[in-house]
Structures are given as structure tokens and as C-alpha cells.
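[1] no sequence on hand, only this structure:
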């Protein structure tokens, strides 16, 4: 790092300040100037540090100049610490002389390193600890994955090593996406392990800081994120400001794993707040990696919701307060970060190739030929059906490979090889869970496999709640008491406690669970997120089959939908019949479970009708009659219609439902009922919404580009409860509040009353007319050619001339007597134009032009 005589003291001062010191200087002390004096704010009794800063290489001559001042300090304050900081270094004789007089000598890098107190964190993951041993074992068997996307095919760890070593002006943040089970978490753990070892050997390299975002189920800011990291890794003594400085200077790299696992609990605006924290961390020379399942960084509704507002502000099209400008600048920063993520630096992690899979299995089962054959024979039959009659092999999905390796002994002795070809994800996960249950049964025959499975389903539900990153001991025992109530109730009171402890010891040791020791409270979670998701899906479907509908709400993830969609055709038809029966049940208590089940089953049920012309409409008709009765339910991220398959949903009833991310694109929704709904992030582009009712609904970030809105009823929708998005000449435009109400009204919808300006501004001629009136309000005498041919008038000179003629004919402006090239606002015109410029009302005299 290059310093000047000015920047070095500033850097030293900043370094001490972010580590809780108050720094003054330069100071005159008994006629001598001391560059800096630092006092520890955390310890008022600590000795001050007197600092001399120099960019020169300190030899005996230079040292002699500084030592006099510092020697005087020793006489005045014997306990004071004295420090010379040189950005260029010291000769050996100087260092020896200084040490004898108790004067510290450091380069800036050495001073910086003295504040880097991360030994506990480094030792935890690279020393003689259980955590380090786990990482070492993973590293020993790790099969290097590839990135395979439009950027090319690259060995992931090699690419990331090069990225880490690249100059600061290269790619700052990377988003690594991959479907469930592609090894995103394993990749971040390998990077943490390897990069920590490199850092131990060379502290000049960046320090990897790994965080699991699943632990954040509420929106966070940058400081909260780092506080959590420090607290979780016994680094409470390290200043958050110091860590921020490490990140922004490129001396630390953030490894943020599982954005999707956090985002599934948050709505769009909450996710943007979290991304704002990442934007704050991405400034300067910062580098970071963020992993996620796909589709969390590609929704245009979320990514660009403020883009048009910012553009309008930059172009002077909006008059904003200082606070509003600040908000927009802040939102633009988030959008810039997202654009960087999406457009430039997203890498896609692929499954292992066949050769890699064989190599991994051969390495792990080096001395078990029978096990190797059993696993490979099973893997080669695992497929996922994709569009048409094609199938996608899943033999290289790391999570499936790792689970089959985990149950290899059971596979060798089981009937798994009798399964037919074309094993689906649902079948292989069921097989894995079956084998793990049998392993636990052999270890502890007191709990039958079915009872253990039922209990673990409840644990999976518990861990799917946004507030539960793990299940602690008390919650675990409470769940046992509830699920084994009858068994415990049959025992005498004095034996219940002992039996509860016995059940706790056995169930917490289940092969599907893993213990977490990196939290303030010890707890348990599933060994892989997909296992939890499978058990939740199994639990919800079991409730449907047994007519005992689960009413607890949990997020339905993409992996859960994929699992269920892979169920065999006969089972799907059975579930369709069960859903039809459920919809015919008039018990309102079931409404909470209906929407959750439809969200989970949608892709699977839709596949039954995939050969039909309108599969979505037929599927909804089969489940919820015609027109579909979908009231009082909650649906999330369903594609009910698309341009390719527009759905005929005329008269569909969504009354009082909550709809998140539903795609109604090109749907025929004439007369549909969306009264009293909460509708967020839904796509109604090019849909037929004529005569549809949205009364008293809350609409947030809904795309209505090209939608037909004749006689659509939006009465009772307050202007504070609506934000819509439209595409205007290829650019996204966000309309909120009265602007949104005015747009709907202009397009033929019924709304509550709104000032006519908000309606009229949607007229294609409005920008030209508005600009002329604004210019005349600013200055009553104007050049005619400027009003008719410059600025906004250039969009349509003929229109501008026509409007000027209209103003002249209605005696609102007049040609100046002595200068024919000028026009002047008349007394009549001044009253009308001032009214226009100072209110949201367009005077009747101006309206006549548009009429």
C-alpha cells in the first residue's frame, strides 16, 4: 500500500479509531510536535499511545530526529506507550536501539496485523478441533465440481482461487447458484478450510469469513450480520468497524452460504433490505461469495422495482425532497449490486459428471467392491422427468451420492436393486430415509421405524419455521413429550422423567440429524437441508392421504415441489382425488391447509394434464370446480398461466386470498374476484382483467403490462396500498400511490376518486403539454421556438405547436407586441397556469385541449 506524508497519519488514525480509540493530532507538547496520540476508549485506565508516522525508510539519522520527541514523552508520562510507524521500514540497528529504549517500531502492515485477533476463529476451523477434523475429512474425499454456464466451463475451486488473487478492480462479488444438493455448502466449507490454511501461512492473504444465512430469518443490516459472525465464533473482542474495514479493503472475503434458505422466509421488500446490507459490504475493494438456489436473483419485479424512479430523478422528471433523493440513491445502490450479480458475475455450479461420480465412490469405497457396485447400480437408474418425454440423470447430484454412500451397508443387504429402472427423486429419498430408519432401529429397537419417522417429520416442520435454525434441548424434549404423550402417560410419574431422557438420548442420535455446537445454545438440525424438505413434503402429503390436513404454515421450497412432482402417476391421480374431496369440504378451518397443499402439489398435478391445450385451467377445474373457487387460501410462486399456455380462468374466485409471486400472464380473468386480497409480486401482464374485482385489496409490485382493465373494479384500494409495474417501450416503470390509481383509471378501471392530474399524465401527449406549462409557470415570457421545438417538445413538434396555438386562441398566452418571437402569459393564463403548477388539479381550460 502506497502512502504519502498526509495519508499515512490518516490511515493510522482511522485504524486506531475503528478499534475503539480516540485519536488526536498533531499535538504540540512542550514545544515538540507529536503526530498522533491514541487513547483507549474501552479501558480508561490504559496508557496512551504516542505515535510518530513517517513514509521514509528509518535509518539512524531519521531515528535520531524522532527519538528526541518520544524520549521527552517518557519523562513526562513514564507509562505511556511510544510508537514509530514507517510505511517503508526500519534498519536492523534502529529496531535494536528502539527496543532497548522501549520504543515500538512497526510498519503499517505490522500495525494493522496487530489488530487482527482472529486466532480463535482460525484455530476452530484449521486447528486441533472437531470442526477442523470434519473439514479435513471433507477435503480428503472432496470431488472438485465445475462451473458450467454461459461464462464457460471452469473447475470451481481453481476459478475461485484465481478470483481471490485477482486485482481489486476485478469482479468484487460472485453469486454461485445451483439446484438443491449440488454442493454449494460443501464448496464454501472447502474454501474456508483451504483459504484459512493459506492465511495461516501468509497473513497478507485475505481472511475468509464464512456465515450461514439460514441463521438469519429476519431482515438484517451489515453490522448485524458481522455481529452475528463475531459472536458465533468467539470473536466478541474484535471490533465490527475493524471487520468492516477488512472487508472493504479486500483483506477479508465473505463466504455467505444459503441466501435462498433465508429468502424463503422473507417478502420481496425484506429481501431488498438484506441485499442493501450486502451493497454496503460490496463497496471499495470488497470481495464476497453468495450461494443460492436459482431464481432468487432473476425476478425482474424484485430486482428493478426502483429503477424507473431513479432514472426519472436523474433526468429531472420528478421533483423530490432531499430525503426522497437519499432514499432513491440508496435503492439505486441495491439495484447496482443486483445488476452486478445477475448480469456479470453469476456462476452456476453443476452436478458431478459420470467420471467424477465414479472417482468419488471409488475413493470412498476403496476397499468395498460390493458397496461400490451397489451404489453405482442404483445411481445409474435415478432420473428426473423433464419437458416432453425426456429424462435427466441425477447420478451426479452430490447430496444423493453422499447419502447413498452413508447407507452403503444397508444397500448391500436390501432389496433396493429390485427397484425398476427410472428411479425418481421421491423414490431415492424415500429409500435413503427407509435405510436410515432401519439403521436406527438396529441400534435402538425400542422405537419402531414408523414412530421415529413420524417424530422426525415433526422435527422437520419445527425446523422449517423462520425462527428455528435448529432445535435446542428444551424444544426437543417438549416435542418428545407431545408426540410420545400416550407412551409416557402409561408410565408411573417417577418413571416418566427417566423414559423421557432415554427417548431424548435415542432420538437426538438419529442418523438424519447432526449436532450444532456453534451457537449460544446447543441444538440439532438435519444433516442436509434437502432431507428436511423431503420429510416436510412427506408429512404434508401423509396428512392429505389420511384426511388429517396439516394447518401449520411452512415455506414450500422449490426442492419440495421437485420431490412431489417426481411421484409416480398413480399416486398423483390419488392426490388429485384427495384434493378434490378436500375442496368440497366446507370446513373453513381447512382453508389454511388447502393453499399450502396446492402450492406443494401444483407441478405434479399439472403434469396429469400436460397434453391438454389448457392444462392449468383443467387442473384447477378438477380440484376447485368451475370457475375455480380459490378463496381464503394462500398461494406462493405458482405459474397458473403463461403466454405459451394462457389459462381460461374467467370468473375465478380468489376472494380474501393471499397471493405471492403468482404468474397470471395472458390469463383470461374476465370477471375474476380478487376482493380483499393481498397480492404481492404477481404477474398479470397481458391478462384479460375486464370486469375483474380488486376492491379493498393490497397490491404490491404487480406487473400489469398490457393487461385489459375495462370496468375492472379497484374501488376501496387506498393509494398507500398499491404499487404496480408496467413495461413502457422496453423500460420498466413503477407506479405507486396516486400514480398507480390514476393509471388504472386512465386504462378504464373503476377506482376511488383521484386528482385528474394523475389520470391525465398517462395520456401520450401529456409530457409535452406539461413541460410547456411548467416553463411558462417558471417565467411568463418565453421564446416561442424554445417552447415548440426544444426540450420535451422535440418528441412531437407538431403537438407542441398545436398546444401553443390552443393557448393563444384561448387567450392564455399572447405574442409580445414588440418581439414577435416571444410569447407572454396573459392575466387569465397566469391564474390558470399557476393553479396547474401548484396543485394536482388540471384546470378545465387545459383539459379542453386533450378532449
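    Done, it's in. All of these numbers come straight from a predicted model, not from anything done at the bench.
[2] rest of the way, CA atoms for contacts and neighbours
    Will do.
[3] do me a favour and get the end-to-end distance for stretch 255-268?
    23 Å (Cα to Cα, to the nearest Å).
[4] and that stretch, which residues are buried?
    255-266, 268 (16 or more other Cα atoms under 10 Å).
[5] which residues touch residue 290?
    Residue 290 sits next to 173-176, 255-259 when contact means Cα atoms under 8 Å, 6 or more residues apart in numbering.
[6] go again using 10 Å as the cut-off
    173-177, 184, 188, 211, 213, 254-260, 278, 341, 346 (Cα atoms under 10 Å, 6 or more residues apart in numbering).
[7] next one: residue 153
    Each residue near residue 153 by Cα under 10 Å, 6+ apart is listed here: 146-147, 159, 347-350.
[8] which members of the residues you listed are classed as buried?
    The buried subset of the contacts of residue 153 (16+ other Cα under 10 Å) comprises 146-147, 347-350.
[9] before we move on, back to that, looking at the contacts of residue 153, which are in strands?
    Among those, the members found in strands (DSSP state E) are 146-147, 347-348.
[10] just flag the most distant two among those.
    Largest separation among the ones in strands among the contacts of residue 153 by Cα to Cα: 146 and 347, giving 9.8 Å.
[11] touching both of the two, which residues are there?
    Joint contacts of residue 146 and residue 347 (Cα under 10 Å, 6+ apart) are 152-154, 156.
[12] from those residues, which single one is nearest residue 641?
    Closest approach between the shared contacts of residue 146 and residue 347 and residue 641, by Cα to Cα: residue 152, at 33.3 Å.
[13] next one for the comparison:
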């Protein structure tokens, strides 16, 4: 279940980390304290014993960075030199705990620490890691988030419908489906492949160790290829431990983790974020203002688009503005912001897909566009059907930037045809942003008709039209 870390302040966040470490079996040697902390928030220790019986105590320098309200990632300047502080506090392990995510440069910095001091190790606990750990220690979670309301359990039949649709989109064929009590059992095989069937059990409520044992016995008895347990709820620590011991015979996923298992967008999203953070634009970007179709003025524009993302009734925004008003800059920074949110908490946020339409200069179909972008450009192993499934299930934010630059290279009818193809991406649970220069159109009426979708397909979408002013940073 998602966690809203904005409910607690920085000091409470540090105390939460301390309590979580204790619940996980660490001993706390230096607790959270007010005032100068000499580069540490908590020092923890844990004694591990190898198979020969030798015991070794490891000391962990734990640094807590609580940026949930701003949503920014942890930068190099925020942590300084972990190696120097590990030496100061006589620690050989470093944990960066953050309610958002570390930047790519911080990730690289921590990964290189063993190259500086061979016996030193460093890792990060991002927002998603914290949510998983809090799920495993509900007493700590309840202590800091007492007002949380547990979501109603998703019926196993509805969960199985979603899982079956995902598997079908990924090239599996479901041969049988059986419902029994709080679970639905699917038996699936990959199409055109000589592989043994896989049993997929969709369970209502938490997955426990007994569920793993039962599925493992079934896999062995029926000589299946493997077994998969999927839940919309939580997985107990004992169930995770038992599944890990099966060496792949049984695997467990929450539904959100199952999506990520089928298509891995992480490398793409990290590259998207790094591309923006490594550019000077990230330093000099100034928030844009905008005016909606009803004449209301919003600044920053991000807040308006955030509200649109949270509104299930609206699925499409067209951003219009003259040359130089910052449409592409907005798309890059907003996609990076969405990327940081997804990396920090992939169960709760959408995956941003930023496509520059200036790279496409001819008539094309949505399938051609998506296939070229995902497979050819970014080597994301996902077919068009899988993309459509993710989009329809509300897992993506599509940012189509520069429709006018595509349109300048083709005739008017091709422009209309291309727009109708892009409009096919707009579905009930989708979120699509399109940017375009207003002066490209011969008349303002032409712009309104096209971008409002005066065609049989597009007119069915619930579209919002945003007009950037001809002055950057309009207020």
C-alpha cells in the first residue's frame, strides 16, 4: 500500500528510519539527536555469522534525506563525502535513506566507494524500498502513519482479468482458469514456444508462506515450468523468504511489481532523468505560466498539470504557444519530475514517455511510432500490444512534443491523419500531453478544430486546451 511521506517532518523521518532499523534486527549505537550530527543521523550495527562460525560486526552510517515535499532527488552536494565520514565514525557500511530517490550521479558515487576503500560498501533505500520495508513491519508503519485507511481488497476475479490481459499482451496463451475461494488459478504457456506451462495464482489479500508451499507442491506434482503468485495486497516476509529459497520455481509479485517484471522501463526512465539533470536547463529552468481555455491563469504550470494527472475525467492536454515560450523545456523538466516520482515509488506513479515528434517527418501510424521509439531507439523489449495494455491500464504519461515540427514537413491532410493517429493513444485511463506552436496553423479556427479533435475519433476524447502566452514565465 502506498505511503504519503509528506505527512511527517524531517525529524520524524529520521526517527522512523531508526525504528525501522531496530525492527529489522539492527542495534542502534548512535540515535537521532538535535543539533550538529557530524554527518550522520544514525549509527547502527549488526553481527553476522558465516557458515564456519566466524562472527563479524558491521557498523552502518545511516544518512536520512527527507525531500518528499519538494520531490527533488538527492544530489552529490547533499551528501558530501560518505567515505570520509565513514572513517570518522568507524563504519564500514553506508546507507542513504531518502523519501524520494538519489540522482544518477549519487548512485554512481556510492557504487564506486569499494574502489576507494575495498572493504567499504554503500547502498540506498529509496521511497519504494521504504514502502516495502514498512509493509513488512506494519507496527512501525502504524506508529508514524496512524490515519492510513487500508484499501478494500480487490476481488481475485478482477485481479485475474488484469493479469490474464497482461499475459496475453506479452505473448502468452491462457489455457485454463479456475476460481476457488480467495484465488483464481491460470495455466499459461508462451505462444510458439516449446516451454512447460506456468501456473499463475491470483490471490485476494496478502500472500503468506503457506501459499508458496502449496504452489510449489503443485509445480512439482504436475511438472509445471514454474509458479507465480500475484496479489494486489502485500507479501509477508516469510513468503518472500520461502519463495527466494525455491530458486525460481515459485515467484511472488504485487500487481504493480508484476507490470514491472513484464516490461522493464527503469533504464529508460533513469536515462530520461539523467539527461535533464546533466543539462544546464535543470539549473536555469524557470517555471512557466499558462492560461486555460476558460481564461484562468496558472503559475506554475506544473501545478495545473499535476491536478490534471489526478483527475480521472480528463485524459488529454494540448499545450499551445509561440516559438521560444518553453514548450520543449517544460516537457523535459516535467518528464524528469515524473521520472523521479516513478523511480521513488513505482507502485503509485505513472511512467513518463517523452517522444519528440520532430524526429518523425512523414505519415506514420501510432504502432510505427511506438515500435520505433521503444524497441529501436531504447531497446525496451515490449511489443505494441503490451504498450497499448499499459496505456489503457493507466501506467503511462505520454508526452508528444513538437507536433508543429512534424506537421511542417507534410501536407495538411497528412497532418490531420497524423493527429488522428496520435489521438488513438487517448483512452479512458490514459494521460496524453501534446505540444504545438499556434502560429503553424493558417487560422486560429484551424488550430482549434484540429487540436480540439474535430474528427469522428478525436471528438470522443475529453480534451483540455492550454495556451501558453507569447512571453516566457507569464504571470
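    Received the coordinates, thanks. Worth saying up front: this structure is predicted, and the values here are computed from it rather than measured.
[14] picking that back up, in a markdown table, list the contacts of residue 153 of structure 1 along with distance to residue 434 of structure 1.
    As requested, the contacts of residue 153 of structure 1 are exported to a markdown table (distance: Cα to Cα, whole Å):
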| residue | distance to residue 434 of structure 1 |
| --- | --- |
| 146 | 31 |
| 147 | 33 |
| 159 | 39 |
| 347 | 35 |
| 348 | 32 |
| 349 | 29 |
| 350 | 28 |
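[15] tell me which of the residues you listed is nearest to residue 78 of structure 1?
    Nearest to residue 78 of structure 1 among these is residue 159, at 54.0 Å by Cα to Cα.
[16] any idea how far the equivalent of that closest one over in structure 2 is from residue 345 of structure 2?
    Matched by TM-score structural alignment, residue 159 of structure 1 corresponds to residue 303 in structure 2. From residue 303 of structure 2 over to residue 345 of structure 2 the distance is 19 Å, taken as Cα to Cα.
[17] next one: residue 362 of structure 2
    Taking Cα to Cα, one finds residue 362 of structure 2 at 37 Å from residue 345 of structure 2.
[18] looking at those two, which one has more neighbours?
    More crowded of residue 362 of structure 2 and residue 345, by other Cα atoms under 10 Å: residue 345, with 22 against 15.
[19] any idea what that one aligns with in structure 1?
    In structure 1, the residue matched to residue 345 of structure 2 (TM-score structural alignment) is residue 202.
[20] comparing the longest helix along structure 2 with structure 1, how large is the average distance?
    Of all the segments of type helix in structure 2, defined by DSSP state H, the longest one is helix 327-344. In the superposition against structure 1, helix 327-344 of structure 2 averages 1.5 Å from its aligned positions (mean Cα distance after the TM-score superposition for structure 1).
[21] just checking, next helix/strand downstream of that helix?
    strand 351-356 (DSSP states H and E).
[22] so the helix or strand that that next one is followed by corresponds to what in structure 1?
    Later in the chain than strand 351-356 of structure 2, the nearest helix or strand by DSSP H and E is helix 366-371. Residues 222-227 of structure 1 are matched to helix 366-371 of structure 2 when aligned by TM-score structural alignment.
[23] contacting residues around the aligned partner of residue 407 of structure 2 in structure 1?
    The alignment partner of residue 407 of structure 2 in structure 1, by TM-score structural alignment, is residue 263. Counting by Cα under 10 Å, 6+ apart, residue 263 of structure 1 makes contact with 213-214, 216-219, 270-272, 274, 292, 296, 466.
[24] now do 8 Å
    Residue 263 of structure 1 sits in contact with 217, 271, 296, where contact means Cα under 8 Å, 6+ apart.
[25] pretty sure residue 106 of structure 1 sits in a strand.
    Yes: under DSSP: H, G, I helix; E, B strand; the rest coil, residue 106 of structure 1 falls within a strand.
[26] tally of neighbours for the aligned partner of it in structure 2?
    In structure 2, the residue matched to residue 106 of structure 1 (TM-score structural alignment) is residue 253. Using other Cα under 10 Å, residue 253 of structure 2 has 21 other residues around it.
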